[in-house]
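Visitor: pasting the sequence and the predicted coordinates here, then a few questions.
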Amino acid sequence: MRRLVLAAAAATAAALTLSACGTTEPAADKTEKKTAERISLTDGTGKKVELDGPAKKVVGTEWDVIEHLVSLGVDPAGVADVKGYTAWDKAAPLKNAPKDIGTRGEPSMDTVAALAPDLIVATTDLPPAAVTQLQKIAPVLNLKAADAKDPLGTMTKNLDLIAKATGTTAKADELKKNFDAKLASGKQALEKAGYKDAKFAFADGYAEGNQVSIRPYTSGSLIGAVNDRLGLKNPWKVKGDPSYGLGTTDVEGLTKLDKDAEFAYIANDTDKSSNVFTGALADNGVWKSLPFVKGNKVHRLPDGVWMFGGTLSMESYVDSLVAALKK
């Protein structure tokens, strides 16, 4: 009898041991799964950014960042200058109603904090002091704003970083593939229309009082790099800045462009000062004497193509350019 009792006790102890082992295994699996979901990134400043998993609630401080998010299928919780983005970037319209967090250069820290984001995506255009404040709210992925040495590479690298942070890398690959296809088809269409190696100058302009400033987009700009890939020649003689590849000149500087050059620009009807070419320069003698003006080779491309955007904006640019030059 005693032997039976001891045997029963031993069996019970063994069962409890097995049961205890069984309860610890799922916990270990859960820990391993959580570790596997962690995301480690190196941002545009070389800083390590650690996330517990793909970010779902994201705030963006710059319009190209917002475009990347929207094109990846991520609806941003907070957007800098919603009204401005809506007017200037129609290639990737907002699908939700994000909170306006203030201006691109000065986001409201209180507004961002109230959103309790998983991730804040900024660019190096934002003052370092503002980035430091944002880092107290949530992890900040600070992207390199631009690089005239490789504008297209910088754009796609930023897209890839945001995709990795949000778990949307497959979508990023699709966007890049579509973009390359658009460049190829655009180049083919322009060659067919007789614009192979054509000289093509892109610029924008602004008026402050009676002073008109023209901003040439050199080959170091994003638009300039796209034009190069389309087989067009950039006739600007001015030097662009090291980040955005943008130059500075005035209406007199336009006389230095080749006589057979085409000229194009993008303005926005919500910002009247952005269209100096039909405004402040309309009656300017120098402007009216330019060969491309006299030859009807000035092209205003459609509003809503953000010149510093992502793949969707650049695809929209290609479409609008091909349409303008084929007329």
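Guide: Nice, I can see it. Residues are numbered from 1 along each chain as shown.

Visitor: going by C-alpha atoms from here, please, whenever you check contacts or count neighbours.
Guide: Noted.

Visitor: need the contact partners of stretch 299-313.
Guide: The contact list for stretch 299-313, computed with C-alpha atoms under 8 Å, 6 or more residues apart in numbering, reads 63-64, 67-68, 71, 87-92, 155-156, 159, 175-176, 179, 222-223, 263-269, 314, 316-317, 320-321, 324.

Visitor: span of that stretch from start to end?
Guide: 18 Å (C-alpha to C-alpha, to the nearest Å).

Visitor: what comes up buried for it?
Guide: By neighbour count with 16 or more other C-alpha atoms under 10 Å, stretch 299-313 contains the buried residues 299-301, 303-313.

Visitor: same deal with stretch 51-61?
Guide: So for stretch 51-61, counting by 16+ other C-alpha under 10 Å, buried means 51, 53-61.

Visitor: quick one, which of the contacts of stretch 299-313 are buried?
Guide: Looks like these have 63-64, 67-68, 71, 87-92, 155-156, 159, 175-176, 179, 222-223, 263-268, 314, 316-317, 320-321, 324 buried, using 16+ other C-alpha under 10 Å.

Visitor: now, these that are in strands?
Guide: 263-266 (DSSP state E).

Visitor: can you pull out the strands in the stretch 201-327 of the chain?
Guide: Secondary structure of the stretch 201-327 of the chain (DSSP state E, counting those that start in this stretch): strands at 211-216, 262-266, 298-301.

Visitor: want to try a markdown table for those, with distance to residue 190 as columns?
Guide: Output for the strands of the stretch 201-327 of the chain, formatted as a markdown table (distance: least, C-alpha to C-alpha, whole Å):
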| stretch | distance to residue 190 |
| --- | --- |
| strand 211-216 | 22 |
| strand 262-266 | 13 |
| strand 298-301 | 15 |
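
Visitor: what's the closest of the ones you listed to residue 36?
Guide: Closest to residue 36 of the strands of the stretch 201-327 of the chain, according to C-alpha to C-alpha: strand 262-266, at 45.9 Å.

Visitor: so what does that closest one touch, helix or strand wise?
Guide: strand 200-208, strand 298-301 (3 or more C-alpha pairs under 8 Å, 6 or more residues apart in numbering; DSSP states H and E).

Visitor: quick one: which of those is nearest residue 4?
Guide: Taking those one by one with C-alpha to C-alpha, strand 298-301 is closest: 93.2 Å.

Visitor: would you agree residue 202 is in contact with residue 265?
Guide: Yes: when contacts are counted by C-alpha atoms under 8 Å, residue 202 is listed as touching residue 265 (5.7 Å).

Visitor: okay, one more to line up with it:
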Amino acid sequence: MLFHKLLLCLMLVPLMASAITVQDDRGEPVHLSRPAERVASVSTFGADLLLALGMKPAAITRFGPFDQPDYLAGSLQGVPVIGSRSQVNMELLSEVAPDLVLAIRRYTEKDATRFAEIAPYAALNLVTLNDSIRAVSIAGELVGRTADAEQINRSFQRQLETYRKQAPGGLSAALLVTGGEAPFIYYDHFLTAELLNWLNVDNLGGELSEPEQGLPLGYRMRLEDLLKQNPDVIFLFESNKERAFTQNPIWPYLKAVRRGQVYEVGQHWKEAAGPIARSLVLQEMAHRLYPELFTMPELPESLRSKPYR
């Protein structure tokens, strides 16, 4: 009898060892009986991270105006598209039969119960640089690649430190988006804006009064107020409408406009939490700010930032 009990315990050890419980950004436990292999990515982050780990997502959501993240598209051929990050087609998601859903929290938490009926659901904040680093760790553990995920984070931390040491600073910049009369400018805690800080650049969006809350990501700024601060460089995020603020009579008087240092950037600048995206944005941003010191990363010409005309 004792032998049989010992044998049963030995048989259970591998099963118990492969079980995973991780707390997501809601503070909720995510339970898996074994590392996930079929992961549905309800955000660009999930697809980005999985590819960085040498895996392929079971499903992805649209990337702004694109069916697939353009900077990853070559590696995602044939992967089913299940809607947008804010409107997932639950029927298609169910057909994919994932064993994990990696999702951006602020768009999906309202449907947490519906997701959980299909597969374990991990909600991730994906707003700040710390969110990105934590999400890489969480997701890496859920797919059984903890060591690889931690190595990805350490490598990026070294990259940040190297760039900060090399960047001379003394510049200011603004990250702008929208097609309206008053552009939306991002606060310091937004991941892409945080990268400005690592390059010793003053982000004119300033600080959110309670950055630990994460939202809002920024605010509307009148062009008159932007002129008062007069950034050296302006990065324009993609907009599906004509940027009305660039037709304002004040626009040509901005220092960045006069010097030709206004750049249109790709969609990955707006969704930069994944390890591939955040590194590309850092490199490209550094090149545009300090072209004599940093080279443009390897990106197809169609995906590179370009001077705004």
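Guide: Yep, it's here. Bear in mind that the values here come from a model prediction, so they are computed numbers and not experimental data.

Visitor: ok so, going back, okay, and which of the buried residues of stretch 299-313 of the first structure map to helices?
Guide: Using DSSP state H, the members of these that fall within helices are 311-313.

Visitor: what's the closest of those residues to residue 212 of the first structure?
Guide: Among those, and counting by C-alpha to C-alpha, the member closest to residue 212 of the first structure is residue 313, at 26.6 Å.

Visitor: to which residue of the second structure is the closest one aligned?
Guide: In the second structure, the residue paired with residue 313 of the first structure is residue 277, using TM-score structural alignment.

Visitor: with residue 104 of the first structure instead?
Guide: Per TM-score structural alignment, residue 104 of the first structure is aligned with residue 85.

Visitor: what's the neighbour count on its match?
Guide: Other residues within reach of residue 85 of the second structure by the criterion other C-alpha atoms under 10 Å amount to 22.

Visitor: quick one: the helices in the stretch 151-300 of the first structure?
Guide: Here the stretch 151-300 of the first structure has its helices, by DSSP state H, counting those that start in this stretch, at 151-166, 169-192, 222-229, 285-289, 291-294.

Visitor: so which of the ones you listed is nearest residue 206 of the first structure?
Guide: Nearest of those (C-alpha to C-alpha): helix 285-289, 14.6 Å.

Visitor: can you state the residues of the second structure onto which that closest one aligns?
Guide: Going by TM-score structural alignment, helix 285-289 of the first structure sits over residues 249-253 in the second structure.

Visitor: centroid residue for the second structure?
Guide: residue 273 (2.2 Å; C-alpha atoms, centre = their mean).

Visitor: mind listing what the closest residue to that one other than its chain neighbours touches?
Guide: For residue 273 of the second structure, ignoring the flanking residues on the chain, the nearest one in space by C-alpha to C-alpha, 6 or more residues apart in numbering is residue 132 at 4.9 Å. With contact set as C-alpha under 8 Å, 6+ apart, residue 132 of the second structure has these partners: 126, 273-275.

Visitor: tell me how many other residues surround residue 130 of the second structure.
Guide: Using other C-alpha under 10 Å: residue 130 of the second structure sits among 15 other residues.

Visitor: next one: residue 155 of the second structure
Guide: If we define neighbours as other C-alpha under 10 Å, then residue 155 of the second structure has 13 of them.

Visitor: what is the equivalent residue in the first structure for it?
Guide: Using TM-score structural alignment, residue 155 of the second structure pairs with residue 178 in the first structure.

Visitor: distance check, its match against residue 122 of the first structure.
Guide: Using C-alpha to C-alpha, residue 178 of the first structure is found at 25 Å from residue 122 of the first structure.

Visitor: ok, now residue 179 of the first structure?
Guide: 24 Å.

Visitor: check residue 197 of the first structure too.
Guide: 37 Å.

Visitor: cool, residue 169 of the first structure as well?
Guide: For residue 169 of the first structure, the distance to residue 122 of the first structure - C-alpha to C-alpha - is 19 Å.

Visitor: mind listing what the aligned partner of residue 235 of the second structure in the first structure touches?
Guide: Matched by TM-score structural alignment, residue 235 of the second structure corresponds to residue 264 in the first structure. If a contact means C-alpha under 8 Å, 6+ apart, then residue 264 of the first structure has 200-203, 298-301 as its contacts.

Visitor: pick the one among those residues closest to residue 139 of the first structure.
Guide: Among the contacts of residue 264 of the first structure, and counting by C-alpha to C-alpha, the member closest to residue 139 of the first structure is residue 203, at 36.6 Å.

Visitor: residue in the second structure paired with that closest one?
Guide: By TM-score structural alignment, residue 203 of the first structure lines up with residue 176.

Visitor: and its match, how many residues sit next to it?
Guide: Neighbour tally, residue 176 of the second structure, other C-alpha under 10 Å: 23.

Visitor: got it, and the one 4 residues further on?
Guide: Applying other C-alpha under 10 Å, we find 15 residues neighbouring residue 180 of the second structure.

Visitor: surely it touches residue 244?
Guide: Yes: the pair residue 180 of the second structure / residue 244 is scored as a contact, 5.2 Å apart, by C-alpha under 8 Å.

Visitor: which of the contacts of residue 264 of the first structure are retained in the second structure?
Guide: Of those, the ones still in contact in the second structure (both residues aligned by TM-score structural alignment, their matches' C-alpha atoms under 8 Å) are 200-203, 298-301.

Visitor: got the residues you listed as TSV, with distance to residue 247 of the first structure columns?
Guide: Output for those, formatted as TSV (distance: C-alpha to C-alpha, whole Å):
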residue	distance to residue 247 of the first structure
200	15
201	12
202	11
203	9
298	19
299	20
300	19
301	20
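
Visitor: trace residue 124 of the second structure over to the first structure, please.
Guide: Checking TM-score structural alignment: residue 124 of the second structure goes with residue 143.

Visitor: meant to ask about residue 204 of the second structure
Guide: Match for residue 204 of the second structure (TM-score structural alignment): residue 235.

Visitor: surely its match touches residue 198?
Guide: No: applying C-alpha under 8 Å, one finds residue 235 of the first structure not in contact with residue 198, separated by 9.5 Å.

Visitor: many thanks, we can stop here.
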